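Colleague: Predicted model follows, preceded by the sequence.
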Amino acid sequence: MSKLSNRTALVTGSSRGIGRGIAERLGRDGALVAVHYASNGEAADQTVKTIIAEGGNAFTVQAELGVPGDVDTLFDALRAGLEQHAGKVELDILVNCAGIMGGVAPEDITPEIFDRLVAVNAKAPLFIVQRMLSIMPDGGRIINVSSGLTRVANPQEIAYAMTKGAIEMIGLHYARHLGPRGITVNSVAPGVTNNGHPAFDNPEALEQMSKLSAFGRVGEPRDIADVVAFLASDDARWITGAFIDASGGSLLG
């Protein structure tokens, strides 16, 4: 419980899936975790309960991303939670994990679908970073969850992959900008990871997805969470602007 003790963290999209795994791992490492959710408060509460049961501390913050005022809503909820649970408004670790996928054929992409993906996956993280820097001390950590689809093709997710490419650019350029403050900014790219979708309960689908990895299995949230926890720690102080392949070797070809 010592690696991140006395530090605070915000993990967007942490009511389930990869985000939940990250929040739980940071909680185990000693951070006070703000568990963000858009609509499933019950799932977010369960994440908090798990963190507390494992000896950590956490609270929920609600904000729908991709709508007008989203960052203001998130920031206000975070500020209130930090004042209550930490006694100060200071954020040491920001993990941008919230995101949505498209899942439509290239010819079926509409401006509305594209705008929604950009709003949630690219615009919101950019302005979350901008706002959270006002309460992030020198030496802070920013980790953006990207996707292996910025390196391999899946025509069903062209627009989604474009937005994840954008979040990698947030990492690259902010890393340069924030270097003088000792704040690191990195991107982590999962491959196929079990996020609780029913497809992962289908043996045939699971077998096909497992073949994508060099290890012959799909990823689990803890596989990504452990990489994020490293980047959030002091051990990663000399890593910034990096793209970390956390796809289980799915990008090896």
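Modeller: Sure thing, it's come through.
Colleague: only C-alpha atoms for contact and neighbour calcs from this point on.
Modeller: Noted.
Colleague: what's the helix or strand containing residue 176 in contact with?
Modeller: Here residue 176, judged by DSSP states H and E, is contained in helix 158-178. Contacts to helix 158-178, defined as CA atoms under 8 Å, 6 or more residues apart in numbering, come from residues 100-102, 106, 109, 114, 117-118, 121-122, 125-126, 143-147, 149-150, 183-187, 240-243.
Colleague: need the strands for this structure, in chain order.
Modeller: For the chain, the strands defined by DSSP state E cover 8-11, 32-37, 57-62, 93-96, 141-145, 184-190, 243-246.
Colleague: Can you list the helices and strands that the second one packs against?
Modeller: What it means is strand 32-37. Applying 3 or more CA pairs under 8 Å, 6 or more residues apart in numbering; DSSP states H and E, one finds that strand 32-37 contacts strand 8-11, helix 17-28, helix 41-53, strand 57-62.
Colleague: before we go on, here's another structure to hold up against the first:
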Amino acid sequence: MKITIITGGSRGLGRAAAIACAAQGQGVILTYNRKPEQAAEVVRAIEEDGGEAIALKLDVADIASFPRFRDEVAAALSKRWGRSDFDHLVNNAGYGVFNPIASVSEAEFDGLFAVHLKGPFFLTQMLLPLLADGGAIVNLTSATTRVATPGVAPYAAFKGGLDVLTRYMAKEFGDRGIRANAVSPGAIRTELGGGLNDEFEAMLAAQTALGRVGEPDDVGNVIASLLSDASRWINAQTIEVAGGYVI
């Protein structure tokens, strides 16, 4: 059984990815930060469908906690699956802040940087010795790196950095057969940034070739597909999953 770690797997895109990966027969380690009850619900949903999953607490902004998390992952792998390594890492955890450049605070900037770029960099570094040769990494970026959207400049800038980092991961980990790709969602119906009101959703749908905003499953299924053997020759790519947003 392949084992997949998904950060921020208790809700939104992470939840959808966890369920999609489990449906493919992968064991899932999903992380949560503040809401263990949501994570437990995802684990229950996976187990009720015959899959295997556990939830571990992780604050992606807290670099100092990563050694503890690595040790908890190693213990869980041994106890639950009889393994010393895992196969896939999905760097998904994140949040949004809507604020124009003129009024972004240093605290807002630093918080977004820690979660969307610094955290994935050092978490991947910490878990790399446990990641099996021939494994795969998927980083969640954003269509806002391509389409400038006023109010999300720091978020988009750090997601752009993660796009670049993805290619460097593919280059540097290639000698171990580890692939690295990024998934870049467009407008998706999640809680990120406070969610979508009807007026905003209608505007986004009108800017999308397929005439609607995305659902979490639209992205979760792509993540699971990229981790599968069917995508074994896809590497160092950023794949926009946006239904044709602003084309």
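Modeller: Noted; the coordinates are in hand. Everything numeric in this text was worked out from a predicted model, so none of it was measured.
Colleague: how about the helices and strands packed on strand 32-37 of structure 1 in a markdown table, adding distance to residue 170 of structure 1 and mean neighbour count?
Modeller: As requested, those are exported to a markdown table (distance: least, CA to CA, whole Å; neighbours: other CA atoms under 10 Å):
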| stretch | distance to residue 170 of structure 1 | mean neighbour count |
| --- | --- | --- |
| strand 8-11 | 17 | 26 |
| helix 17-28 | 19 | 27 |
| helix 41-53 | 27 | 18 |
| strand 57-62 | 23 | 23 |
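Colleague: pretty sure residue 184 of structure 2 contacts residue 138?
Modeller: No. The criterion here is CA atoms under 8 Å, and residue 184 of structure 2 misses it with residue 138 at 10.3 Å.
Colleague: okay, the two: which has more neighbours?
Modeller: residue 138 (25 against 22; other CA atoms under 10 Å).
Colleague: Tell me the counterpart of the more buried one in structure 1.
Modeller: Counting by TM-score structural alignment, residue 138 of structure 2 corresponds to residue 143 in structure 1.
Colleague: residues touching that match, list them.
Modeller: With CA under 8 Å, 6+ apart, residue 143 of structure 1 has these contacts: 93, 94, 95, 96, 171, 185, 186, 187, 188, 228, 231, 232.
Colleague: what residues are up against the closest residue to the last one other than its chain neighbours?
Modeller: Which is residue 232 of structure 1. With sequence-adjacent residues excluded and distances taken as CA to CA, 6 or more residues apart in numbering, residue 232 of structure 1 is closest to residue 141, at 5.6 Å. Counting by CA under 8 Å, 6+ apart, residue 141 of structure 1 makes contact with 92, 93, 94, 183, 184, 185, 231, 232.
Colleague: Hmm, residue 93 and the last one touching each other?
Modeller: Yes. Look at residue 232 of structure 1 against residue 93 with CA under 8 Å: they come within range, at 6.6 Å.
Colleague: Between those two, which contacts overlap?
Modeller: In contact with both residue 232 of structure 1 and residue 93: 141, 142, 143, using CA under 8 Å, 6+ apart.
Colleague: Need these in JSON lines (columns: distance to residue 175 of structure 1).
Modeller: Formatted as JSON lines, these follow (distance: CA to CA, whole Å):
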{"residue": "141", "distance to residue 175 of structure 1": "10"}
{"residue": "142", "distance to residue 175 of structure 1": "9"}
{"residue": "143", "distance to residue 175 of structure 1": "11"}
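Colleague: Give me the distance between residue 209 of structure 2 and residue 149 of structure 2.
Modeller: Taking CA to CA, to the nearest Å as the measure, residue 209 of structure 2 falls 18 Å from residue 149 of structure 2.
Colleague: Ok, residue 131 of structure 2 next?
Modeller: Distance from residue 131 of structure 2 to residue 149 of structure 2, by CA to CA: 35 Å.
Colleague: quick one: contacts for the aligned partner of residue 16 of structure 2 in structure 1?
Modeller: Here residue 16 of structure 2 is matched to residue 21 in structure 1, going by TM-score structural alignment. Residue 21 of structure 1 is in contact with 14, 221, 222, 224, 225, counting by CA under 8 Å, 6+ apart.
Colleague: So which residue is smack in the middle of structure 2?
Modeller: Residue closest to the average C-alpha location in structure 2 (CA atoms, centre = their mean): residue 92, at 1.8 Å.
Colleague: Please pull up the equivalent of that one in structure 1.
Modeller: Match for residue 92 of structure 2 (TM-score structural alignment): residue 97.
Colleague: okay but that match is in contact with residue 19, surely?
Modeller: Yes. Assessed by CA under 8 Å, residue 97 of structure 1 is found in contact with residue 19 at 5.8 Å.
Colleague: how about residue 166 of structure 2, what's its partner in structure 1?
Modeller: Residue 166 of structure 2 maps onto residue 171 in structure 1, by TM-score structural alignment.
Colleague: whoops, I mixed them up, residue 119 of structure 2
Modeller: Match for residue 119 of structure 2 (TM-score structural alignment): residue 124.
Colleague: give the contact list for its match.
Modeller: Taking CA under 8 Å, 6+ apart as the test, what residue 124 of structure 1 contacts is 65, 66, 70, 71.
Colleague: Right, I'll leave it there.
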